[in-house]
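1. Need the 3D shape of this:
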Amino acid sequence: MTNHLRTAVSNKEFLVTAEVAPPKGGNPARMLEMAKLLKNRVHAVNVTDGSRAVLRMSSLAASVVLLQNGIEPVCQVACRDRNIIGLQADLMGAQALGITNVLALTGDPVKAGDHKQAKPVFDLESVRLLKVIEKLNNGCDFNDKTLPDEPLDLFAGAAVDPQLKSWSGLKSRFERKLAAGAQFFQSQMITDFDRLEKFMSEIASVSDKPILAGIFLLKSAKNAQFINRCVPGVNIPDSIIQRLADAKEPLEEGIAIAAEQVQQAKDICQGVHLMAVKREDLIPQILDRAGVKSVISDQLSPFEDKSVNSKKFSIIPNKLQVTH
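-> A predicted model of the protein is given here:
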């Protein structure tokens, strides 16, 4: 099966990814409905892993659902909820199921979420997780023991925040993730494009790994104010909030702002990562307004055509079959 994201990175294409949240329950229908609208418009669809420490279906299971329907996922993997054994086990499982794009994350603090009584694990953080992925790709586990059933071949990415207040901290963390094996970077929401340009010229220029600017669809002034208040590290300018407040149709204005930001990013970095919480259906419209057309000419092969070694895996509702 073609890995469109890895191929696009190799070909130095302008990259487009988008984000969907797994369902909060056992029915992935709405997630799938939104993700299907992104087919051929993005290189891959990110599946969040307990974002903001809020309970949802596992990113691994949700990624399988996307892949089953011909949508290439980026499976986010956060260190908060699993120990070293669990993280490695899930990464091996992802490989076996045909999921090869992973985004290594530390994970939001438990106290930010809806299960404040839960115990955080944090055996690893994102840099050490990247190192573990590199070990698994080289055929060894965390303890440097050889994997008897073949190495993994995961395409690992990392998060970056060009708007981090500490410039030295940003530089150090970025360089550590590069050294640990990150192959691409998706940024947090970008509102300061001068800062992004400075990051690209003074820090990211040491590497040829692509940076995807995080573009967030703001639905209203109230939505923007909520994000400023509740999301650490985000500072949406007053000018954007006022623009949304003055608009007769705030959502339409939000789409226009996001499209303008995609166009700005095209002149600065190698891609965009689009986030439109609960309105992923509007992402194609944002891309159209920004002049970004379809990025993939062919569909992914159906999941049931994926062969792993000599075994053929196929998924049918509520059941995974393995036939030799």
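
2. Every contact and neighbour count from this point should use C-alpha atoms.
-> Noted.

3. And Ile203, how far from Ala96?
-> From Ile203 across to Ala96, the span is 36 Å (CA to CA, to the nearest Å).

4. And the two? Which one has more around it.
-> Legend: neighbour count by other CA atoms under 10 Å for Ile203 and Ala96, higher for Ile203 (18 against 15).

5. Secondary structure element holding the closest residue to the more buried one other than its chain neighbours?
-> Among residues not flanking Ile203 along the chain, Lys171 sits closest, at 6.1 Å (CA to CA, 6 or more residues apart in numbering). Applying DSSP states H and E as the criterion places Lys171 in helix 167-180.

6. repeat for Val65
-> Following DSSP H and E, one finds Val65 within helix 59-68.

7. Off-centre distance for that helix?
-> The chain centroid and the centroid of helix 59-68 are separated by 13 Å, computed with CA atoms, centre = their mean, to the nearest Å.

8. one more to put side by side:
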Amino acid sequence: MNNPCPPLSRLQQGIHRGEFLITAEVMPPKGGNPAQMLQMAQLLHPWVHGINVTDGSRAVLRMSSLAAASLLQQHHLEPIYQLACRDRNRIALQADLLGAHGLGIRNVLALTGDPVKAGDQPKAKAVFEYESVRLLQVIQKLNQGGDSENQPLPDGALTLFPGAAVDPQSGSWSGLQSRFERKLQAGAQFFQSQMIVDFDRLEKFMTQIAQGCGRPILAGIFLLKSAKNAHYINKYVPGVQIPEALIQRLEQAEQPLETGITIASEQVQWAQHLCQGVHLMAVKREDLIPEILTRAGLSSTIPAPYTPPAPPDPRVHGAKPAGEIPEK
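-> I've put the predicted structure just below:
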């Protein structure tokens, strides 16, 4: 029998209404107590269309993202359930997707996953039977009523809402285009980008690759807390190189965290001119995300239909004049 058509998720509704989308990220706890995660998620809820629950980000052991997403769901908070291929074979991936659907979770971000050697369990055995495109293809099959082996699901098709990651700063432009198109063909309904540090590159991606794709692109905005934080990212986060001028701005600040909030709000404003949303990351300081959005001129209610604003002052954001911060 077919499942009745469920109500659209908050994220789906925002996309259908053409709103400027806002998502944010929380990490499940390293232990068994979800209280801090839930507190942060409740603070974020009025501001966002969905809350990403990370799945072993940087290959660090944390609570199951499926369990954490279910806890958010129980507290009437909308999760975006991240699912990485690193730790599961096709049976486990599909089992977790079926379980997520059964729990009422609809938004799923399909990820390949960070390498094991990057994390705190370096002797663990990585699986990687699938990567993100194949995972999207499996979700597409489940939504059509079959599994990876084309066997029918006995109680009908799922209604998962899949998204994917994208890195506009990829070193290979042709590779970026090819992979983006494959994810579109595999059914990705929205895209969240990696941390953006080069907004010229994002603009090029939006105009040369993503234009006309019919799927919202959310720019990844990361709260830099200090110059030390920026140096750490440059050293340990693959594919990200925070500009020296930005690091100097943090180094020269009397209150680096305050400056980091300002920088993130400027980046949100710039993203409003380029794409259809932002995905905010503020590790261990998720409570500051509402302040970032407020300074960017966004309210705590879900925004009205998206109308691109005028570009921010290039002296602040464009990185053109010497000595100014090349806002990525």
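
9. thinking again about what came up before, check the mean deviation of the helix or strand following the helix holding Lys171 of the first structure from the second structure.
-> Next helix or strand after helix 167-180 of the first structure toward the C-terminus (DSSP H and E): strand 184-189. Once the two models are superposed, strand 184-189 of the first structure sits on average 0.2 Å from its counterpart in the second structure (mean CA distance after the TM-score superposition for the first structure).

10. so strand 184-189 of the first structure corresponds to what in the second structure?
-> Using TM-score structural alignment, strand 184-189 of the first structure lines up with residues 190-195 of the second structure.

11. Once you drop chain neighbours, what's closest to the aligned partner of Ser226 of the second structure in the first structure?
-> Matched across to the first structure, Ser226 of the second structure falls on Ser220, judged by TM-score structural alignment. Nearest residue to Ser220 of the first structure in three dimensions, chain neighbours excluded: Pro250, at 5.1 Å (CA to CA, 6+ apart).

12. what about the one you found, how many neighbours?
-> Residues near Pro250 of the first structure, counting by other CA under 10 Å, number 18.

13. so it touches Ile240, yeah?
-> No: look at Pro250 of the first structure against Ile240 with CA atoms under 8 Å: they stay out of range, at 11.1 Å.

14. Against Gly187 of the second structure, how distant is the counterpart of Lys12 of the first structure in the second structure?
-> Here Lys12 of the first structure is matched to Gly18 in the second structure, going by TM-score structural alignment. According to CA to CA, Gly18 of the second structure and Gly187 of the second structure sit 19 Å apart.

15. more neighbours, those two?
-> Using other CA under 10 Å as the criterion, Gly18 of the second structure and Gly187 rank with Gly187 on top: 19 against 16.

16. I'd assumed Phe161 was in contact with that one.
-> No: counting by CA under 8 Å, Gly187 of the second structure does not reach Phe161; the two are 9.1 Å apart.

17. Where in the first structure does the helix ranked longest in the second structure align, residue-wise?
-> Secondary structure of the second structure per DSSP state H: the longest helix is helix 256-274. The aligned range for helix 256-274 of the second structure in the first structure is 250-268, by TM-score structural alignment.

18. Excluding covalently adjacent residues, which one is nearest to Gln169 of the second structure?
-> Arg201 (6.2 Å).

19. if I line the two up, what does Leu87 of the first structure land on in the second structure?
-> Per TM-score structural alignment, Leu87 of the first structure is aligned with Leu93.

20. Okay, angle between whatever helix or strand that match lives in and helix 65-74 too, please.
-> Using DSSP H and E, Leu93 of the second structure maps to helix 90-102. Angle between the axes of helix 90-102 of the second structure and helix 65-74 is 0 degrees (criterion: axes from the mean of the first three to the mean of the last three CA atoms, to 10 degrees).

21. from the chain's centre, how far out does helix 90-102 of the second structure sit?
-> Taking CA atoms, centre = their mean, one finds helix 90-102 of the second structure lying 21 Å from the centre of the chain it belongs to.

22. Stretch 261-268 of the first structure now?
-> 19 Å.

23. outside of it, which residues touch it?
-> The contact list for stretch 261-268 of the first structure (CA atoms under 8 Å, 6 or more residues apart in numbering) reads Phe14, Phe193, Leu196, Glu197, Met200, Ala213, Ile215, Gly271, Val272, Leu287, Ala290, Gly291.

24. swap in stretch 115-130 of the first structure?
-> Under the contact criterion CA under 8 Å, 6+ apart, stretch 115-130 of the first structure has outside partners 53-55, 78-84, 104-106, 109-110, 156, 158, 176-177, 180-182.

25. please redo it, this time with the cut-off set to 7 Å
-> The contact list for stretch 115-130 of the first structure (CA atoms under 7 Å, 6 or more residues apart in numbering) reads 79-84, 104-106, 110, 176-177, 180-182.
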